[in-house]
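Peer 1: need a 3D model of the following:
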Amino acid sequence: MSLHELLLEPLGFEFMVRALITTVVAAVVCAVLSCWLVLIGWSLMGDAVSHAVLPGVVLAYLVGAPFALGAVVFGFLAVGLIGLVGNTSRVKEDAAIGIVFTTLFALGLVLISVTPSQTDLNHIIFGNLLGVDTADVIQICVLGAIALTALVLKRRDFTLYAFDPTHAHAIGLNPRLLGAALLGLLALTSVVALQVVGVILVVAMLIIPGATAYLLTDRFGHMVVIAPAFSAIAAVTGLYLSYHLDTASGGMIVLVQGAGFVLAYLFGPRHGIVAKSVAAGRRRKRLASDRA
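Peer 2: The predicted structure follows:
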């Protein structure tokens, strides 16, 4: 099979075209948000919120409400509970995060197991990228556009909050409100990625692109360009590989992203292991020559 056939054959199926659109939208939105999550150090919080939205999504399905509404409500509920447990007990924040998100995730699993449905709700956990219909594509594109627009319009405030919340407060911004807005966008973005990789792997799409870009550049402006570009390329590559190798699409997308991170970790121009080893070797040689 020629390269031309490898690239064009999947596009002959409508489900693959819908999957490609969904994948690129989710990859870009998750990657842009991941830049702030990585800078703030909210990787574990991203894990918590992305898992905690599960019962909200199931309850929204039961009452016929939009998935996004249930996800945002439970996203904020999870954050509130984490703050409550951490501030009113001896339990530290990391333990509070673990307790709250695992409990809410377990509640979601129980709700799925007892919910009568003609739809297999397990796709919320594992993703159902190849099964998205036109309505799902429209919903994901709308939610993705809302999240991305908010991130772009408030990018300077969010960036200042990430680097120096004290200075943000000093110039009249409300750090708590900015943090709440980011958490709301995190819950919304989790819904966008649910159809692609499911609840279990959402955190990978929310962290890996930003972490990879962080290894490749020292400038945040470059980071928010590199992360979505890398994520979109990895997502499309993973989807094509899953088609030709007959593997799980969501898992393959995350595997490709993980492989990209490993390459950046090893061969990043300034912060890669190889580059740092070469630079250290050069410094040792210069020191040796100076002593000689």
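Peer 1: contacts and neighbour counts: CA atoms only from here.
Peer 2: Noted.
Peer 1: ok, Gly179 - how many residues close by?
Peer 2: When counting by other CA atoms under 10 Å, one arrives at 16 neighbours for Gly179.
Peer 1: now do the SS call for it.
Peer 2: helix (DSSP: H, G, I helix; E, B strand; the rest coil).
Peer 1: how far away is it from Arg219?
Peer 2: Shown here: Gly179 relative to Arg219, a distance of 22 Å by CA to CA, to the nearest Å.
Peer 1: for Leu177, see how far away His51 is.
Peer 2: Taken as CA to CA, the span from His51 to Leu177 is 23 Å.
Peer 1: now do Gly12
Peer 2: 46 Å.
Peer 1: tell me the secondary structure for Leu173?
Peer 2: coil.
Peer 1: looking at His51 and Leu177, which one has more neighbours?
Peer 2: Of the pair His51 and Leu177, His51 is the one with more neighbours under other CA under 10 Å, namely 31 against 10.
Peer 1: name the SS class of that one, please.
Peer 2: Relying on three-state DSSP, one would call His51 helix.
Peer 1: mind listing what it touches?
Peer 2: Residues in contact with His51 (CA atoms under 8 Å, 6 or more residues apart in numbering) are 101-102, 104-105, 199-200.
Peer 1: following up with a second sequence; could you model it the same way so I can compare the two?
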Amino acid sequence: MIDMLLMPFQFGFMQNAFWISLIVSVPTALLSCFLVLKGWALMGDAVSHAVLPGIVLAYLLGLPLILGAFVAGMVTALATGYLSENSRVKQDTVMGVVFSGMFGLGIVLYVAIRTNVHLDHILFGNMLGVGTGDLWTAGVISVCVAAALLLKWKDLMLHAFDPAQARASGLPVGLLHYGLLTVLSLTIVATLSATGLILAVGLLITPGAIAFLVVRSFGRMLAVSVAVCMVAMLAGTYLSFFLDSAPAPTIVLILTAIFLAAFIRRGLQTRRASARSPV
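Peer 2: Now for the predicted structure:
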């Protein structure tokens, strides 16, 4: 029984999958807290899908795929931020236009390529095919992103809650805005080999949403988000071995189940508090 339970740890591809889970869980969980507070859930979805044309163009030009993903992500993020700040169109509308245009371009290029190399892992992830190079790339990006978020978390928190107050306090609002977009693009590049483009939004939103329901302090929210994301990614990778399923969607399903449990718990607590309060 013990040998069967420890079986996933005996294979090299599973060990790499566990390592990539640990590596990408920290930056995605930290970033998800800021995206949830700032209301940028659609931004994470837009950027994660809109990097597809950059990846395809990088493949055609013989460049590293992560370079194409980062450039396309930055173009999408900067274009969305610029258009929303310099037009009467609301931000969610701008995100929808830019996202659909970039994703449509990526699909056209993706279908038009005639090659024996399959790019499906770009869309759906390939955690079981992660190599040493992928681990190093994700590790370096994760360390840089986590360090930037932790060093500037108070400034970013104020910017997320009240940009006007942040500007009045003398904070570089523009730098924080575009810096957060840059961090978002880098994080998506780090998760590219793990969950792919389609499921990356689950890691960028759900951990922060769970922590938002569980705690009321932003510092604790960061800690809970990282813990939840790390446990879900390790558990999803482990269970996928026995369920014979892909790790990425299994991880997203576990995160969704935890979110539903947190939502139900918060609802019950609210009802109990209302019942105890005097009429």
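Peer 1: quick check: ChimeraX command selecting the buried ones in the contacts of His51 of structure 1.
Peer 2: In ChimeraX syntax, the buried subset of those is picked out as below (16 or more other CA atoms under 10 Å):
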select :101,104,105,199,200
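Peer 1: need the contacts of His51 of structure 1 in CSV with secondary structure, can you?
Peer 2: Output for these, formatted as CSV (three-state DSSP):
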residue, secondary structure
Phe101, helix
Thr102, helix
Leu104, helix
Phe105, helix
Val199, helix
Ile200, helix
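Peer 1: ok, so of the contacts of His51 of structure 1, who is nearest Val256 of structure 1?
Peer 2: If you rank these by distance to Val256 of structure 1 using CA to CA, Ile200 comes first, at 16.4 Å.
Peer 1: mind listing what the closest one touches?
Peer 2: 51, 125-126.
Peer 1: just Phe267 of structure 1 next, same as before
Peer 2: Taking CA under 8 Å, 6+ apart as the test, what Phe267 of structure 1 contacts is 273-275.
Peer 1: please indicate which of the residues you listed are buried?
Peer 2: 273, 275.
Peer 1: can you get me the start-to-end distance on stretch 2-10 of structure 2?
Peer 2: 13 Å.
Peer 1: quick one: buried residues of that stretch?
Peer 2: Buried, per 16+ other CA under 10 Å, within stretch 2-10 of structure 2: Pro8.
Peer 1: the helices in the stretch 51-200 of structure 2, which residues?
Peer 2: 52-61, 65-85, 91-112, 120-124, 132-151, 153-161, 163-168, 173-190, 192-195, 200-214 (DSSP state H, counting those that start in this stretch).
Peer 1: the counterpart of Phe70 of structure 2 in structure 1: how many residues sit nearby?
Peer 2: In structure 1, the residue matched to Phe70 of structure 2 (TM-score structural alignment) is Val72. Neighbourhood size, Val72 of structure 1 [other CA under 10 Å]: 25.
Peer 1: quick check: Val72 of structure 1 vs Val49 of structure 1, distance?
Peer 2: Val72 of structure 1 is 9 Å from Val49 of structure 1, by CA to CA.
Peer 1: same check on Gly41 of structure 1?
Peer 2: In terms of CA to CA, Gly41 of structure 1 sits 14 Å off from Val49 of structure 1.
Peer 1: and if you look at Leu185 of structure 1?
Peer 2: Leu185 of structure 1 is 11 Å from Val49 of structure 1, by CA to CA.
Peer 1: who's more crowded, the two?
Peer 2: Between Leu185 of structure 1 and Val49, Val49 has the larger neighbour count (other CA under 10 Å), namely 31 against 24.
Peer 1: residues contacting the residue mapped onto the more buried one from structure 2?
Peer 2: By TM-score structural alignment, Val49 of structure 1 lines up with Val47 in structure 2. Val47 of structure 2 makes contact with 73, 76-77, 99, 184-185, 188, according to CA under 8 Å, 6+ apart.
Peer 1: between those residues, which is closest to Val224 of structure 2?
Peer 2: Leu184 (19.8 Å).
Peer 1: does the closest one touch Ala41 like I think?
Peer 2: No - judged on CA atoms under 8 Å, Leu184 of structure 2 makes no contact with Ala41 at a distance of 11.3 Å.
Peer 1: these two - which one has more neighbours?
Peer 2: Taking neighbours as other CA under 10 Å, Leu184 of structure 2 and Ala41 compare with Leu184 leading, 27 against 20.
Peer 1: about what we covered before: out of the helices of the stretch 51-200 of structure 2, which one sits most buried?
Peer 2: helix 192-195 (a mean of 28; mean count of other CA atoms under 10 Å).
Peer 1: give the aligned range of it in structure 1.
Peer 2: Going by TM-score structural alignment: helix 192-195 of structure 2 matches residues 194-197.
Peer 1: ok, stretch 136-155 of structure 2 next?
Peer 2: Taking TM-score structural alignment, stretch 136-155 of structure 2 hits residues 138-157 over in structure 1.
Peer 1: look up how far Leu177 of structure 1 lies from the counterpart of Ala211 of structure 2 in structure 1.
Peer 2: Ala211 of structure 2 maps onto Ala213 in structure 1, with residues paired by TM-score structural alignment. Note on Ala213 of structure 1: its distance to Leu177 of structure 1, by CA to CA, is 27 Å.
Peer 1: Ala60 of structure 1 now?
Peer 2: 26 Å.
Peer 1: next: Leu77 of structure 1.
Peer 2: In terms of CA to CA, Leu77 of structure 1 sits 16 Å off from Leu177 of structure 1.
Peer 1: okay if I get the contacts of Val47 of structure 2 as JSON lines plus distance to Ala235 of structure 2?
Peer 2: Below are these laid out as JSON lines (distance: CA to CA, whole Å):
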{"residue": "Gly73", "distance to Ala235 of structure 2": "29"}
{"residue": "Thr76", "distance to Ala235 of structure 2": "33"}
{"residue": "Ala77", "distance to Ala235 of structure 2": "32"}
{"residue": "Phe99", "distance to Ala235 of structure 2": "32"}
{"residue": "Leu184", "distance to Ala235 of structure 2": "25"}
{"residue": "Ser185", "distance to Ala235 of structure 2": "26"}
{"residue": "Ile188", "distance to Ala235 of structure 2": "21"}
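Peer 1: not counting its neighbours along the chain, what's nearest the residue positioned nearest the centre of structure 2?
Peer 2: By CA atoms, centre = their mean, structure 2 has its centre lying nearest to Leu204, at 2.7 Å. Counting by CA to CA, 6 or more residues apart in numbering, Ser32 is the residue found nearest to Leu204 of structure 2 once chain neighbours are left out, at 4.7 Å.
Peer 1: try Arg266 of structure 2
Peer 2: Arg266 of structure 2's closest residue in space is Leu213 (CA to CA, 6+ apart), at 6.5 Å.
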